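**Student:** quick check, what structure comes out for this input:
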Amino acid sequence: LRDHERGVYSVAFLPDGRRLVSSSEDGTLRIWDIETGKTVIGPLEGHTSTVYWVTVHGSHIASCSSDGTFRIWDADSGKLVLGPITMVGHMDQVWRVAFSEDGTRLVSGSGDKTVRIWDVASGECIGDPLTGHTSGVFSVCFSPDGNRVFSSSYDCTTRIWDAGTRAIIVEPLRMNAAVVSIALSPDGKRLVSGSLGGEIAMWDAQTGAAISTPFKNHESGVWGVAFSPDGRKIASASRDMTIGLWDATDDWKRWDIDDDAPLRGHSSTVNSVAFLLDGRRIVSSSGDKTLRVWDAETGKTVIGPLKGHTNYVPPVMCVAFSEDGTRLASGSQDNTVRIWDVASGERIGEPLTGHRDYVRAVCFGPGERRIFSSSDDSTIRICDAETRALIGEPLRINNWVLCMALSPDGKRLVSGSSSGRIAMWNAETGAAIPTPFKDHEGQVLSVAFSPDGRKIASASADKTITLIAMWDAETGDSIPTPFKSHDEQVLALAFSPDGRKIASASEDKTIALWDATDEWKRYDINDDDAEQNDTLCTESQW
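**Tutor:** Reported below is the predicted structural model:
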């Protein structure tokens, strides 16, 4: 299966045994028919970064991502059931999540060294975190009865916890290298673990006693392990690009397959493995952007390589309409700007290239002859909208250029950066216009000109307090109106057509409307069920 543009991190079979779900570095999930090798649902989009892990319970799929959220999807429709839920409490990325047997809870393991338990229905964290690991937690799972939690860590240990009291039940189970994968047998009595040293070990899941001492089975790290449904076999996925298949009954020998050799075929790290419910087939996911289905008896590839994640589209960071509304410009994490025909939805011409990092803001110049773009590469570029050629040298700032706005007459450009600096530019020549703008103490997240071009509003997170400030656009002098506006960052600002009001959209899930004349009175717009707002309407939509 090859549809992921980047490495495939995890796979899991759905209960019907005919489909499987995969997650990828391209930020998507896909559901596949394992007989045809075709994507049947997806890509499931929403995560904004690598999806490290997927886990299945009944008709629900849970996914966790380096974007700091988990989501729950309906396996039959592909629709989002819950989320995105920000894993509030974790201070680093979450590497793994796993369902409890009854599907009511999720357990997560994070680089912040902690394990947390979540209520699936509400998305809320349940109780205190499980603490004790001295390095990042890479793999987690529940016992079948849900009373215990198992976690493995870069601190070379696996720990067994009481899910209720959060207490460690037995002494940590130790290996000779970071423990990056664990799996529990179907009856919950045995635990298998894999390490970055290429070792695999078996443990009594009740007492923590070693059933087998760690032994080296791969030439490099074991990123995934899985029991067969009958508990007689174990499959291991390794950075050495192979899959191992082992007899888990008594003597821990490599399963009797052709040439007694590991399963080979992937051209990059094998990240995860899973057994089909009948135990006769294994699916693997790899950094080579593919999945393969193997015969567990012969070790032969029976389906694949399955390719499905080859249509990766980097997230779009910003959009802007042309003055006549016929075209749309978009800036993306692929460092480009593209122009689109609004009526047909088709891309117009080639992308505008040259930025060396994410494009954060775009806008059309007067007459739609020029396009302005700002980027995390600390520059603003002015390009000819027809030829795509750069006009003049890039405008350089001392940090990421997070936002910008063009004056109504198209002659001045104002920008805000992650360093807190607001700068003004001649939009025709690119020359800096000296102004006494006072730098914000936090990053500038949004800027906007008033319709008459005489005022500039800026939004910043100064010392964790989000402020909106007003400036005289001619002199750069501060108009003494900074005030606390929202409980979290303001992501977008817009003036009303008459310039008397300002709308602000915030990460606190609210939109506020302000009297911008003299009193700075707030007109509340409340919606308890609102999602996070990161865009505001154009003036024509007021």
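
**Student:** switch to C-alpha atoms for all contacts and neighbour counts from now on
**Tutor:** Fine.

**Student:** ok, Arg18 to Asp240 distance?
**Tutor:** 29 Å (CA to CA, to the nearest Å).

**Student:** ok, these two, which is more surrounded?
**Tutor:** Asp240 (18 against 14; other CA atoms under 10 Å).

**Student:** report the separation between that one and Asp295.
**Tutor:** 20 Å.

**Student:** ok, now Thr86?
**Tutor:** 39 Å.

**Student:** neighbour count winner among these two?
**Tutor:** Set Thr86 next to Asp295 and count neighbours by other CA under 10 Å: Asp295 wins out with 17 against 14.

**Student:** quick one: Ala492 is in a helix?
**Tutor:** No. Residue state for Ala492 (DSSP: H, G, I helix; E, B strand; the rest coil) corresponds to strand; a helix is not indicated.

**Student:** next, the second sequence, to be compared with the first:
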Amino acid sequence: MDTSVHESAVQDVDVQRERVGTEAGARRSRRAGPILGWVAAGAALLATGYLLGATLSPQRSGDGPVAVDSAEAPGGSTLPEVMSVRGVEYGNSQGNVDYSAAEFLPSGRHIAIIEIDGAVSTYEIATGVQVSTIPAPVGIGRLETGHLSLGREGAFTATASWKGQEHLFRTTTGEALFSTPALEEGWIWGMDLSTDGERLATVVQGDDPRIEIRATSGEVIANYPAPDGTQYVAVAFSPDASLLAATRVLDHDAEPAEDGPAASEVVVWDAATGAQRQVMVTPAIKAEFDAAGERVIATDPELPEATVWDVRTGERLMTLSADSPFETAWFAPDGSAIVTGHSDGTIAMWDAESGAEQLSIPGDGLQRIAHVRISPDGRYLAAVQNNGIVHVHSLRG
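**Tutor:** Below you'll find the model as predicted:
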């Protein structure tokens, strides 16, 4: 891999760009304000307590993970619920938690769940039994971590805190391969570990916005600096680790220039060389690849639409429309379906070719779905509510 700073990632790009317009500019302003003000928001979070994704460290007080009655599943799901996990209540349970996450292990029989303080536990889905725990790294406080990614067939577990601590572990033993100190300036807003486990990508926001790539040794091997007046928001490797995609937005006080970045766009690079492959102008805060690395789906938590794009041509393939904004989306492993989570708590499944809605699990209108995944064998669907409850449903009845 080229270890130089990939200046080519932000220069000399000849692409045809649409303009998102005044309405998108207003959305950008509402989004970027909270993003750039995250340090203050983080301080507010630290001052309160919430229900978290799962209590994973044996060092905690409280009762630990418990089963949740099916009546507490979003909207009374029509899919069988296999297990639910909720966190210990830390004092005040009011408010929202944005950073709980869950990832299936390659076998599809286990699921890893991260707590905001960085601890990670693995559960056997069939029984709901917690089978292993990687304790929270030293120096991480409550409500500071919510990024979780698995690599190399689940052999590695990566976590990152908003203050900049990045951690890479061996999943089976909990051995730390590297840990980084908190950033002196800026914060981490997104993270992904390549499926081969060789590269960890993080989105750094602040005065020096960039995507930073680390090797398993912890060494920084590449940087993708953001163009002036922009910030990256999320990052994802393609399943074969050959491509890297990121969402990029203008700063809240910036306006699109004729020859500059659009208000919001998805950028795709060659992960080995840093050469920019594609720019797709669309409202986007998150973008995820399909299993073949040929399509991405872009979502914006303020819009009831999600767009699917051809990575090779930059063509928009289709638009999904719903009654509630799209918080998150994920392709099924075989590429045939897309599962989405919505701000009103709805979980939906769509045909990935036609865009037809195949399934809808109504939400309660109170808890948004912050994170969705489908297991590698296509058997289970996991959804993380923003009150920290993780639901796992069977897709096979």
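
**Student:** kindly name the residues of the second structure that line up with stretch 505-523 of the first structure.
**Tutor:** Across the second structure, nothing matches stretch 505-523 of the first structure (TM-score structural alignment).

**Student:** correction: stretch 331-342 of the first structure
**Tutor:** Going by TM-score structural alignment, stretch 331-342 of the first structure sits over no part of the second structure.

**Student:** wait, Ala469 of the first structure touches Ala459, no?
**Tutor:** Yes. Counting by CA atoms under 8 Å, Ala469 of the first structure does reach Ala459; the two are 6.5 Å apart.

**Student:** more neighbours: the two, which one.
**Tutor:** Ala459 (28 against 20).

**Student:** would you confirm that the more buried one contacts Leu467?
**Tutor:** Yes. Counting by CA under 8 Å, Ala459 of the first structure does reach Leu467; the two are 5.6 Å apart.

**Student:** find residues that contact each of those two.
**Tutor:** Val490 (CA atoms under 8 Å, 6 or more residues apart in numbering).

**Student:** who's in contact with Ala352 of the second structure?
**Tutor:** By CA under 8 Å, 6+ apart, the neighbours of Ala352 of the second structure are 331, 335-338.

**Student:** what is the equivalent residue in the first structure for it?
**Tutor:** Ala352 of the second structure maps onto Ala248 in the first structure, by TM-score structural alignment.

**Student:** and for Leu317 of the second structure?
**Tutor:** Aligned partner of Leu317 of the second structure by TM-score structural alignment: Ile211.

**Student:** which residues sit in contact with Trp223 of the first structure?
**Tutor:** Trp223 of the first structure neighbours (CA under 8 Å, 6+ apart): 180-181, 194-196, 236-239, 270-272.

**Student:** tell me which of these persist in the second structure.
**Tutor:** For those, the subset whose aligned partners also touch in the second structure (both residues aligned by TM-score structural alignment, their matches' CA atoms under 8 Å) is 194-196, 236-239, 270-272.

**Student:** which residues in the second structure form helices?
**Tutor:** 22-36, 38-46 (DSSP state H).

**Student:** so for the shortest one, what gets flagged as buried?
**Tutor:** Read that as helix 38-46 of the second structure. Using 16 or more other CA atoms under 10 Å as the test for burial, helix 38-46 of the second structure gives 38, 45.

**Student:** pull up the aligned stretch in the first structure for that helix.
**Tutor:** Against the first structure, helix 38-46 of the second structure falls on no residues (TM-score structural alignment).

**Student:** roughly how far out does that helix sit from the chain middle?
**Tutor:** 19 Å (CA atoms, centre = their mean, to the nearest Å).

**Student:** what about the strands in the stretch 201-350 of the second structure?
**Tutor:** 210-215, 220-225, 230-237, 243-250, 264-270, 276-281, 286-289, 295-299, 305-310, 316-321, 326-331, 337-342, 347-351 (DSSP state E, counting those that start in this stretch).

**Student:** ditto for the stretch 1-150 of the second structure
**Tutor:** Counting by DSSP E, counting those that start in this stretch, the strands of the stretch 1-150 of the second structure are 81-85, 101-104, 110-114, 120-124, 130-134, 145-151.

**Student:** mind putting those into a markdown table with distance to Ala246 of the second structure?
**Tutor:** Converted to a markdown table, these look like this (distance: least, CA to CA, whole Å):
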| stretch | distance to Ala246 of the second structure |
| --- | --- |
| strand 81-85 | 31 |
| strand 101-104 | 19 |
| strand 110-114 | 22 |
| strand 120-124 | 25 |
| strand 130-134 | 28 |
| strand 145-151 | 15 |
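
**Student:** how many other residues sit next to Leu366 of the second structure?
**Tutor:** Neighbours of Leu366 of the second structure using other CA under 10 Å come to 13.
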